[in-house]
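Enquirer: fold the following for me, if possible:
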Amino acid sequence: MRFSEPVRMSEDGDHSPVWARSKRRRGNPFISLLVTLLALFGVLTAVLGIKEKSLAEGGAMMDGWISSAVSKVKGEAPKVADQAGEAAGAAATRAGDAAQAGAAAASDELKKQ
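Expert: Below you'll find the model as predicted:
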């Protein structure tokens, strides 16, 4: 009498049955995140399509949200870059002053010896 593979594995003392294995195979987390985001996008599209009674109008609403976010980022990016540049310049000036003060203190210490 021939037994199937799961039966032979269950009768073997070293192996547990195939259906009793606790180890789950996990996929790539990036792929899981991507699939989740696509599913959320699909649900949002369906909800807006129902609300606006047209998928085209729901898509237009999402396009409006995206374009307003992009224009906001484009409008604020130069201002933020200028502020970051000014902060970096001020930090460099303070670091230079601190280095100069340290060098002067070291020079004075060497002159005393």
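Enquirer: from here on, just use CA atoms for contacts and neighbour counts.
Expert: OK.
Enquirer: let me see the ranges of the strands in this structure.
Expert: Assigned by DSSP state E, the chain shows no strands.
Enquirer: run this one through as well so I can compare:
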Amino acid sequence: MRFSQPVRMADGGETSPVWARSRKRSGMPIVGLLVTLLALFGALTAVLGIKEQSLAAGGAVIDGWITSGWDGARGLIGKAPAAADDAAAEAGAAAAKAGDALQAGAETTANEMKK
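Expert: Prediction:
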């Protein structure tokens, strides 16, 4: 396949096509992420505004979603210390059982070695 002169010389080489060059990434990927999230939020607001026939009603739907998510997160945070205490107690019980089993195995092995 033959390429035209600008295509061959774009990368400084004789046989390198334009699409084979490596792209350099921008130094601020967070800006692209923020712009994408804002665009998605704007599209969601527009769709809900059309569905509810009012931007205020669409915004109220989004506020309801945020409020329910926030309340759920606050509920989970309140349960975290109790769950951590339960997990610690279960881990302690499992460690005690493992220690007892190890002790019994060591005693059995010692008895077998004596014979």
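Enquirer: TM-score for the pair, please.
Expert: Once superposed, the chains reach a TM-score of 0.62 (TM-score structural alignment, normalised by the length of the first structure), with 105 aligned residues with a Cα RMSD of 3.5 Å.
Enquirer: centroid-nearest residue for the second structure?
Expert: Geometric centre of the second structure, nearest residue: L33, 14.6 Å, by Cα atoms, centre = their mean.
Enquirer: could you measure that residue against A39 of the second structure, distance?
Expert: For L33 of the second structure, the distance to A39 of the second structure equals 10 Å [Cα to Cα, to the nearest Å].
Enquirer: coming back round to it: so who does the residue nearest to the centre of the second structure touch?
Expert: Contacts of L33 of the second structure were listed using Cα atoms under 8 Å, 6 or more residues apart in numbering, and none were found.
Enquirer: and if you look at the one 10 residues further on?
Expert: By Cα under 8 Å, 6+ apart, the contact list for A43 of the second structure is empty.
Enquirer: quick one: it from I50 of the second structure, how far?
Expert: Applying Cα to Cα, the value for A43 of the second structure to I50 of the second structure is 11 Å.
Enquirer: and what of A82 of the second structure?
Expert: As judged by Cα to Cα, A82 of the second structure and I50 of the second structure stand 45 Å apart.
Enquirer: counterpart of K79 of the second structure in the first structure?
Expert: Alignment note (TM-score structural alignment): K79 of the second structure maps to K79 of the first structure.
Enquirer: the second structure: helices as residue ranges?
Expert: Taking DSSP state H, the helices of the second structure run over residues 5-9, 29-52, 55-114.
Enquirer: using JSON lines, lay out those together with distance to A20 of the second structure.
Expert: Output for these, formatted as JSON lines (distance: least, Cα to Cα, whole Å):
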{"stretch": "helix 5-9", "distance to A20 of the second structure": "10"}
{"stretch": "helix 29-52", "distance to A20 of the second structure": "23"}
{"stretch": "helix 55-114", "distance to A20 of the second structure": "44"}
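Enquirer: out of those, which gets nearest to W19 of the second structure?
Expert: Of all those, it is helix 5-9 that lies closest to W19 of the second structure, at 9.0 Å by Cα to Cα.
Enquirer: give the buried residues for that closest one.
Expert: By 16 or more other Cα atoms under 10 Å, the buried positions in helix 5-9 of the second structure come out as 7-8.
Enquirer: and the contacts of that helix?
Expert: Helix 5-9 of the second structure is contacted by residues 14-18 when judged by Cα under 8 Å, 6+ apart.
Enquirer: how far is that helix from where the chain is centred?
Expert: Centre-to-centre, helix 5-9 of the second structure and its host chain are 43 Å apart (Cα atoms, centre = their mean, to the nearest Å).
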